[in-house]
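In: Predicted structure and sequence below. I'll ask about it afterward.
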Amino acid sequence: MDDKIQAHLAKEKENPPIRIVSYQYQGQTVYYETAPCCDQFTTLYDEKGNVLCAPDGGITGRGDGKCRDFEKNRTAEKLVWQDPR
């Protein structure tokens, strides 16, 4: 996640600010990265930084459909990072 944070800091600040939140999901720690704005997919990563799915966002607001149960089954929310600028 450090590389992703540094990449965000190298760009202009988004509105709303990008956040990375960790959760427990399907027995593992995952990282949820918000999207900068309207109709864009959010991203869910595994512990190694591999993309698992887009849980929400997009035109329908329902993501890519690959982890439809994420919102219902996620636990242990913890803010990892939010763009401080």
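Out: Right, received. Where do you want to start?
In: CA only for contacts and neighbour counts going forward, please
Out: Noted.
In: Counting by contacts, list what the longest helix anywhere in the chain packs against.
Out: Counting residues, the longest helix in the chain under DSSP state H turns out to be helix 2-10. In terms of contacts (3 or more Cα pairs under 8 Å, 6 or more residues apart in numbering; DSSP states H and E), helix 2-10 is packed against no helix or strand at all.
In: need the contact list for the residue nearest to the spatial centre of the chain.
Out: Centroid check for the chain by Cα atoms, centre = their mean gives residue 33 as the closest residue, at 1.9 Å. Residues near residue 33 by Cα atoms under 8 Å, 6 or more residues apart in numbering: 18-21, 42-44.
In: Comparison target, given below:
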Amino acid sequence: METKIRQHYKAEKANPPIHIYSYQYNGATVYYETTPCCDQFTNLYNAEGKLICHPDGGLTGRGDGKCPEFADNRTEEKLVWQDPR
């Protein structure tokens, strides 16, 4: 996630600011990255930083359909980072 955070600092500030949360999901630590706004997919990464799916967002607001149960099954939310700019 450190690489993702560095990329966000290099990019223009998003509105609303990007947040990264950690969760427990299906027995593993995952990282959920928000998007600035409107019709963009959010991102869910495994502990190694590999993209798992887009749990929500997009035109339908339901993501890419690869992890539709994420919102119901995630636990132990922790804010890892939010853009302070």
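Out: Thanks, I have the structure now. Because the structure is a prediction, the values reported are computed rather than measured.
In: circling back: nearest to residue 79 of structure 1 among the contacts of residue 33 of structure 1?
Out: residue 21 (4.5 Å; Cα to Cα).
In: For that closest one, which non-adjacent residue is closest in space?
Out: The shortest distance from residue 21 of structure 1 to any non-neighbouring residue, by Cα to Cα, 6 or more residues apart in numbering, is to residue 79 (4.5 Å).
In: quick one: the one you found and residue 30 touch, right?
Out: No: with contact defined as Cα atoms under 8 Å, residue 79 of structure 1 does not reach residue 30; the gap is 11.8 Å.
In: Which one of these two is surrounded by more residues?
Out: Set residue 79 of structure 1 next to residue 30 and count neighbours by other Cα atoms under 10 Å: residue 30 wins out with 23 against 12.
In: Using the aligned residues only, give the average distance of the one helix or strand the more buried one maps to to structure 2.
Out: Under the criterion of DSSP states H and E, residue 30 of structure 1 resides in strand 28-33. For strand 28-33 of structure 1, the mean deviation from structure 2 after alignment is 0.1 Å (mean Cα distance after the TM-score superposition for structure 1).
In: Which of the contacts of residue 33 of structure 1 are retained in structure 2?
Out: When you map these onto structure 2 and apply both residues aligned by TM-score structural alignment, their matches' Cα atoms under 8 Å, the shared contacts are 18-21, 42-44.
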